[in-house]
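>>> Can you look at this prediction? I've put the sequence above it.
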Amino acid sequence: MTNHNMSDLIEEYIKQLLEEEGLVEIRRTDMADQFQCVPSQINYVINTRFTVGQGYHVKSKRGGGGYIRIQKVELNHHGDLLSELEDWIDQKLSVKDSMAILQQLYKYDIITKREANLCLSLLSSDALKLLDKTTEEKTRACMMKRLFERLRYEEKE
């Protein structure tokens, strides 16, 4: 082997599996045994080298039958618009502004009318009524940014 560190080797192995299968489901302890390292090393590699920003969707389930599932995703062709809208959102977002954003997403065929209406329901003041006004607007902004992050990527089929 060449002069690679353990993290590089683990990353290369997972990427090779992804190339062959498209979807990888691993057990952290099994990988740690295979590479003769601690399980936290596997976590480190996954958390730093298989992020949404790098084009991966990671799902994990803890416990005895737990697993880590990694899937390659592709950048959505509306990524620039979504980035602009996300930059426009400050730390707080009003219901009125969230409505306007969802209308833009619908207008550009990024989401369907049904999806826009579902998002409106979730972002409404009624849905967040247990929160004070400032916390409500901060929560709405966070939820909208999370929506943008997810919309930027389409799962590869």
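Structure's in. What do you need? Residues are numbered from 1 along each chain as shown.

>>> alpha carbons only for contacts and neighbour counts from here, please
Fine.

>>> Which stretches in the protein count as strands?
23-26, 56-61, 67-75, 153-155 (DSSP state E).

>>> Now distance to residue 140 too, for these, in CSV please.
As requested, these are exported to CSV (distance: least, C-alpha to C-alpha, whole Å):
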stretch, distance to residue 140
strand 23-26, 32
strand 56-61, 23
strand 67-75, 24
strand 153-155, 21
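
>>> Output these in CSV, with mean neighbour count and distance to residue 42 appended to each entry.
Listed next are the strands of the chain as CSV, based on neighbours: other C-alpha atoms under 10 Å; distance: least, C-alpha to C-alpha, whole Å:
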stretch, mean neighbour count, distance to residue 42
strand 23-26, 18, 10
strand 56-61, 16, 12
strand 67-75, 18, 10
strand 153-155, 17, 23
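
>>> another structure for you, compare them:
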Amino acid sequence: MASITDKIELFINELMNNSNSIQIKRNELANLFNCAPSQINYVLMTRFTIDRGYYIDSKKGGGGYVQITKISSDKKKYIKSLIYERIGEEITYNAAKEVIKSLEKINILTERESKIILYSIEDKVLCIPISELKDKLRANILQNIVIGLLHIDESA
């Protein structure tokens, strides 16, 4: 049985099938699913993120809304936002895995390429005893791969 978060995500995805951008009212959606508005926030913050190809904008107050927009297919802009906003100076393996899976989802990486990258940034491969240094090294490797993807895309 699907969880409430899965149901909310599915509902929002179905709304977005016909549009690149939608506006929803958090309270109305919470009433529809008989849950707290914080549950809607959780879904938005974990399932509709930049690294998954979405941008969230919200207006608070009585007439407030949440606008969910699919990031344009401009891969260069998307990859640059991944480098600076999502990867940053350091990244955990799980966060890096999310970035890689999102690149696969939008057909920048193949499944095979994703697996190779994931194997190359695992903790056991990064033989450094200090975990913060592993996360920094992982970020450097991942940024270099993403920059390489951008360069390959430009020369194709």
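Arrived safely. For clarity, every value in this text was computed on a predicted model and none was experimentally measured.

>>> Let me see the TM-score of these two.
TM-score for the superposed pair, counting by TM-score structural alignment, normalised by the length of structure 2: 0.49. Supporting figures: 88 aligned residues with a C-alpha RMSD of 3.0 Å.

>>> Of all the strands of structure 1, which one comes closest to residue 101 of structure 1?
Judged by C-alpha to C-alpha, the one of the strands of structure 1 that comes nearest to residue 101 of structure 1 is strand 153-155, at 18.1 Å.

>>> what's that closest one packed up against?
Counting contacts by 3 or more C-alpha pairs under 8 Å, 6 or more residues apart in numbering; DSSP states H and E, strand 153-155 of structure 1 is packed against strand 67-75.

>>> go again using 10 Å as the cut-off
Under the contact criterion of 3 or more C-alpha pairs under 10 Å, 6 or more residues apart in numbering; DSSP states H and E, strand 153-155 of structure 1 touches strand 56-61, strand 67-75.

>>> Counting by contacts, list what the shortest one packs against.
Right, the one you point to is strand 56-61 of structure 1. Using 3+ C-alpha pairs under 10 Å, 6+ apart, strand 56-61 of structure 1 sits against strand 23-26, helix 39-49, strand 67-75, strand 153-155.

>>> Export these to TSV and append columns for distance to residue 104 of structure 1.
Below are those laid out as TSV (distance: least, C-alpha to C-alpha, whole Å):
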stretch	distance to residue 104 of structure 1
strand 23-26	33
helix 39-49	32
strand 67-75	19
strand 153-155	18
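
>>> Of those, give the one that comes closest to residue 56 of structure 1.
strand 67-75 (4.6 Å).

>>> Tell me how far the closest one lies from the chain's centre.
Centroid separation between strand 67-75 of structure 1 and its chain, computed with C-alpha atoms, centre = their mean, to the nearest Å, is 10 Å.

>>> Strand 56-61 and that one, what's the angle between them?
Using axes from the mean of the first three to the mean of the last three C-alpha atoms, to 10 degrees, the interaxial angle of strand 67-75 of structure 1 with respect to strand 56-61 works out to 160 degrees.

>>> you'd agree residue 58 of structure 2 is in a helix?
No. Assessed with DSSP: H, G, I helix; E, B strand; the rest coil, residue 58 of structure 2 is strand; it does not lie in a helix.
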